[in-house]
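Trainee: How does the following fold in three dimensions:
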Amino acid sequence: METTQEKTPVEVRIEPLRGLPLILEVAGGVGRTLGLTLLWGLEIVRDSYFRLLDRLNVRPRHKRASAFPPGQPKKRTASTR
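Mentor: Coordinates of the predicted model:
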């Protein structure tokens, strides 16, 4: 179905970057690429480490872990309002 209203034409101008803005755009692209490469490399190392632990059959813990430290809990004093 065609609409009865026509869209107004939009004039698009593409201006090439020159000088400092061009250098900043290229440097930003190179920085992002290097950052992602570093993250991917670290992820590869992490995955390899955990695969090695799996191959060596190393279990995460021998006993259950607790969120609370060992020992008696501290005595709380009642606050008066």
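Trainee: all contacts plus neighbour counts: C-alpha atoms, from now on.
Mentor: Will do.
Trainee: can you tell me the helix or strand for residue 44?
Mentor: For residue 44, the host element (DSSP states H and E) is helix 20-55.
Trainee: could you measure residue 29 against residue 20, distance?
Mentor: Counting by C-alpha to C-alpha, to the nearest Å, the gap from residue 29 to residue 20 is 14 Å.
Trainee: same thing with residue 60?
Mentor: 53 Å.
Trainee: do residue 14 as well
Mentor: Distance from residue 14 to residue 20, by C-alpha to C-alpha: 18 Å.
Trainee: Same check on residue 2?
Mentor: 46 Å.
Trainee: and those two? which has more neighbours close in?
Mentor: Using other C-alpha atoms under 10 Å, the more surrounded residue of residue 2 and residue 20 is residue 20, with 9 against 5.
Trainee: I have a second one here; can you model it like the first so I can compare?
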Amino acid sequence: METTQEKAPVEVRIEPLRGLPLALEIAGGIGRTLGLTLLWGLEIVRDAYFRQLDRFNVRPRHKRASAFPPGQAKKQRNTPRR
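Mentor: The predicted structure follows:
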């Protein structure tokens, strides 16, 4: 036995933005657009840079790179933990 339940109709009311909320939405859209444009521009520059390195046959370094600077390590002071 099947039971069918109908959903009650929902009234949707769309109110246009005016004044400050409208200005904030427009400014946010412009900001997002400019941010994405900047990121895409940087990506184009990065791709061109690596393309040039490939063209000049520049290979990655042979030695493993280290996150630590060369030289003697500094002695650590024993500080109490909190």
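Trainee: re the thing from before, check the fit of the helix holding residue 44 of the first structure onto the second structure and give the mean distance.
Mentor: Once fitted to the second structure, helix 20-55 of the first structure is off its aligned match by 0.5 Å on average (mean C-alpha distance after the TM-score superposition for the first structure).
Trainee: What span of the second structure is that helix aligned with?
Mentor: Mapping helix 20-55 of the first structure onto the second structure (TM-score structural alignment) gives residues 20-55.
Trainee: Run the chain-centre distance for the matching stretch.
Mentor: Offset of stretch 20-55 of the second structure from its chain centre (C-alpha atoms, centre = their mean, to the nearest Å): 10 Å.
Trainee: Repeat that for stretch 50-61 of the second structure.
Mentor: With C-alpha atoms, centre = their mean, you get 27 Å for stretch 50-61 of the second structure.
Trainee: what about that stretch, start to end distance?
Mentor: 14 Å.
Trainee: So which bits of it are buried?
Mentor: When burial is assessed from 16 or more other C-alpha atoms under 10 Å, stretch 50-61 of the second structure yields no buried residues.
Trainee: what residue is smack in the middle of the first structure?
Mentor: residue 39 (8.7 Å; C-alpha atoms, centre = their mean).
Trainee: what about that one, distance to residue 45 of the first structure?
Mentor: 10 Å.
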